[in-house]
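Asks: How does the following fold in three dimensions:
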Amino acid sequence: MNAVVRRASGPLLAAMAVLAAGTATAGMFSVTPVRIYMNARERAVAVTIVNDGDSDVVLQADLNSWTQTADGTDQLAPTDDLILAPPIIKIPPKARQVVRLALLTPPDLSRQLTYRVVVREVPEARPQPPAEGLRTPIALALSLPVFITPPGARRQVECTPVRTEANAPALSCRNNGNAYAQLRDAQLTRDDRPLARFEGGTYILPGATKLIALKTDTAVPSGQARLSLTFDDGQGSTTSVALP
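Replies: Here you go, the predicted model:
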């Protein structure tokens, strides 16, 4: 999977990509992997950054703990649990550099630890063409999720059909487990006919509940239906539910 973050104009702007797997590209640099897994025994992992451009690129990383409120809102806070070496990365054109992301705190054996590493370009270090009027440097960033997972940690997701204020169908999904869940696909069907669907990718961290809007072309009547869920690892479930 390749994801692209394009340059934007206007006030200082950070373009953030939340990605599932593969390589992420911002401007002319790429990062692999874009989702980082470590088990309880690992203390460090390698991250490869490639500069595909024709000039030097200077990057720095912000290390954050990642939690969600009870309603599923993401919260990031600077953390000293992780360290990236080196913290400032300068890569010549058409070159690559391997950096090390290390965990400094002991892993939690009762639950998964979740972080986000925000790798961003330092725009002031980028060669600039001759100025024609006032220009504002633009910072581009990639947000990489990091999961430190102890043995036996599992998601446990329960989704219940609800209605929004506009009477549109939605799902209220809660993760009662001790590891993240990323819902990739959800389908409501009745008598093998599609009623509503979610496609994309949304994270639900342990203890959080998210309201997930469903797409539909017609009004969805109340009654019994089948709910099929698919997660990022390809596993899923199908259950009978009641539409309000």
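Asks: from here on, contacts and neighbour counts on C-alpha atoms
Replies: Noted.
Asks: Check the offset of stretch 50-66 from the chain's centre.
Replies: 17 Å (CA atoms, centre = their mean, to the nearest Å).
Asks: Just the terminal-to-terminal distance for that stretch.
Replies: End-to-end span of stretch 50-66 (CA to CA, to the nearest Å): 26 Å.
Asks: who's in contact with it?
Replies: Residues external to stretch 50-66 that are found in contact with it (CA atoms under 8 Å, 6 or more residues apart in numbering): 28-31, 74-80, 82-84, 87-97, 114-123, 125-127.
Asks: to compare against the first, here's another:
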Amino acid sequence: MKKLIVIALLVLMSGVSHAASSVLVWPIFQVIEADQHGSALWLENRGGQPVRLQIRILAWQQQDFRDRYADQREVVASPPFATIPPQQRQLVRLIRTGAPPQEGEQAYRIILDEIPDANVPVAKNSAGLRLQMRYVLPLFLDGQGVWTQTRNDVRRDPTTVSQPQLHWQWVTQQGKTVLRIRNTGKVHARLSQVFWGREPDASKATFTLAKGFLGYVLAGQSMQFPLPPGKSVPIEGTLYARLTDNGPAVALSP
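Replies: Predicted coordinates for the structure are as follows:
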């Protein structure tokens, strides 16, 4: 089953949020492998008014423990603009313009921005504020021999899946404690359900840093995540995290 996310486009009027329209987007995890030239992104307008969107793709790196984005030419969205009528779908093709990465993967962000309709009048008693939709999706270009997702057209040995290599440490900066995670592998890590315990069972955790999604650590990069206020650094147990939504929790090495 395709994984879907509903994106609500809201208009703020008189302190009350009203759903102006909603857009369904799938698949939300985009990958273009070395033998593929592109990928498909579907947008569906579930609302009652046309929705106009701009689709951009930015290079994604992590520097100084922050996400950094930049213009690039390695992959493009076609079309870069789309007006989707009510109850209709729009196919956006994500096209690799050059050769695949020589090794590992390259990371990008797909940015979907709503373009407001200047012809739609602001309702009376409105503060005149409009909340524009912006949604950000990950996109990865895989090099030869790299794979992170299953494909219906390719038979694969699950033991050969590309994995991140993660190492962690506690770091104190300006009186604040953060968890620093370094990824020395060739592919990204998507961290969720991060906890300490004696076994990989979140229900038996001795300390939980994140019950849901925590963040990405790109290949060859490091990121930091703050210790929640009022929490002390766990002194025992193993650090576990899920690297995929449906996968088991795995142990991370110090």
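Asks: TM-score of the superposition?
Replies: Here the TM-score for the pair of chains, by TM-score structural alignment, normalised by the length of the first structure, is 0.77; 224 aligned residues with a CA RMSD of 3.2 Å.
Asks: Which parts of the stretch 101-250 of the second structure are strands?
Replies: Here the stretch 101-250 of the second structure has its strands, by DSSP state E, counting those that start in this stretch, at 105-114, 134-142, 166-173, 176-183, 189-197, 207-217, 222-226, 238-242, 249-251.
Asks: tell me the most buried of those?
Replies: Counting by mean count of other CA atoms under 10 Å, strand 238-242 has the highest mean neighbour count of the strands of the stretch 101-250 of the second structure, with a mean of 24.
Asks: okay, and that one goes to which residues in the first structure?
Replies: With TM-score structural alignment applied, strand 238-242 of the second structure matches the range 226-230 in the first structure.
Asks: what's the mean deviation for the matching stretch versus the second structure?
Replies: Compared with the second structure after the fit, stretch 226-230 of the first structure shows a mean deviation of 2.2 Å (mean CA distance after the TM-score superposition for the first structure).
Asks: just to revisit the earlier point, is it possible to get TSV of the strands of the stretch 101-250 of the second structure that adds distance to Leu43 of the second structure?
Replies: Formatted as TSV, the strands of the stretch 101-250 of the second structure follow (distance: least, CA to CA, whole Å):
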stretch	distance to Leu43 of the second structure
strand 105-114	10
strand 134-142	12
strand 166-173	34
strand 176-183	32
strand 189-197	24
strand 207-217	23
strand 222-226	31
strand 238-242	28
strand 249-251	32
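Asks: Which stretch among these approaches Val6 of the second structure most closely?
Replies: Closest to Val6 of the second structure of the strands of the stretch 101-250 of the second structure is strand 134-142 (CA to CA; 10.4 Å).
Asks: okay, and that closest one goes to which residues in the first structure?
Replies: Counting by TM-score structural alignment, strand 134-142 of the second structure corresponds to 141-149 in the first structure.
Asks: Check how far that stretch sits from its aligned residues in the second structure, on average.
Replies: Mean for stretch 141-149 of the first structure is 0.9 Å (mean CA distance after the TM-score superposition for the first structure).
Asks: Show residues contacting that stretch.
Replies: 14-19, 24, 26, 34-40, 107, 111-121, 179.
Asks: what's the counterpart of Gln61 of the second structure in the first structure?
Replies: Mapped onto the first structure by TM-score structural alignment, Gln61 of the second structure lines up with Thr67.
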